[in-house]
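**Q** quick one, structure for this:
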Amino acid sequence: MDIDLIFKALANPTRRQILEWLKNPNQFLSEEQCGGFNRGVCAGNIEKLGNVSQSTMSNHLSVLQQAGLIQAEKYGQWSYFSRNEALIQQYIDYLKNSL
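**A** From the prediction side, this is the model:
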């Protein structure tokens, strides 16, 4: 766990919003729209929610992925993203115990 990368990733409100969307995707997207959430949420749907360009959203997702906060899986030409709950819990525990 790289604390500095996590702090950097969480410093941006759009990236915090992405984590919220991934935590409860059914509050923001329909299952029909996404083909279910078993694989996570498709990058294209995250991009639509964020109302930003594809390159901007790609950068946000990359920063979150480098910090370890999200995971990506490729299915054909599509990338699906989900939260790394184990690392998020480890980060929360770190904050509770060190700050």
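
**Q** going forward, measure contacts and count neighbours with C-alpha atoms only.
**A** Noted.

**Q** of all the residues in stretch 60-69, which ones are buried?
**A** H60, L61, S62, V63, L64, Q65, A67, G68, L69 (16 or more other Cα atoms under 10 Å).

**Q** this one as well, want them side by side:
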Amino acid sequence: MAATAGSGTDDLIEVFKALGNPARLQIMQWLKDPDAHFGEYAPIADRQSVGVCVTHIQAKSGLAQSTVSSYMSTLERAGLVRPTRVGKWTHYRRDEQRLAQVAQAISTNL
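**A** This is a model prediction of the structure:
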């Protein structure tokens, strides 16, 4: 569900595929309240406005950097997160507007 895509069946399938992985689902849950879940890591930038640094997601998850990067790319392609570059670091935050659209599409189509 790319940011420019609608809420059709194909878009929902991409969202379900992205959230069907337990680690990606966990990351989305962590990103819902980044201060609570990433408070042990010194923020590089404001977590509420730009999100959580990918290195902090990697550290918390215990997964390889390449795996976390792949997972975040999948979530981004599904339209569930937005990346922001801060210096050499990429930060991610949930796209709450898009998540609301997904919820609406689910309630309308299922």
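
**Q** quick check: TM-score for this pair?
**A** TM-score of the superposed chains, computed with TM-score structural alignment, normalised by the length of the first structure, equals 0.92; 99 aligned residues with a Cα RMSD of 1.4 Å.

**Q** still on that earlier bit, tell me which of the buried residues of stretch 60-69 of the first structure is nearest to I92 of the first structure?
**A** Minimum distance to I92 of the first structure across the buried residues of stretch 60-69 of the first structure is 11.8 Å, recorded for L69 (Cα to Cα).

**Q** which of the buried residues of stretch 60-69 of the first structure lies closest to F28 of the first structure?
**A** Looking across the buried residues of stretch 60-69 of the first structure and measuring by Cα to Cα, the closest to F28 of the first structure is L61, at 17.5 Å.

**Q** list the contacts of the aligned partner of that closest one in the second structure.
**A** Superposed on the second structure with TM-score structural alignment, L61 of the first structure falls opposite M72. Contacts for M72 of the second structure (Cα atoms under 8 Å, 6 or more residues apart in numbering) come out as R24, V81, Y92.

**Q** now for the buried residues of stretch 60-69 of the first structure: which two are most distant?
**A** The widest separation within those (Cα to Cα) is 12.6 Å, between H60 and G68.

**Q** do a quick rundown of the helices in the first structure.
**A** Ranges of helices in the first structure, per DSSP state H, are 3-10, 13-23, 31-34, 43-50, 54-67, 85-98.

**Q** quick one: closest of those to K74 of the first structure.
**A** That would be helix 43-50 among these, by Cα to Cα, at 10.3 Å.

**Q** to which residue of the second structure is S30 of the first structure aligned?
**A** Match for S30 of the first structure (TM-score structural alignment): G39.

**Q** in the second structure, which residue is closest to the centre?
**A** Centroid-nearest residue in the second structure, with Cα atoms, centre = their mean: V81, separated by 3.6 Å.
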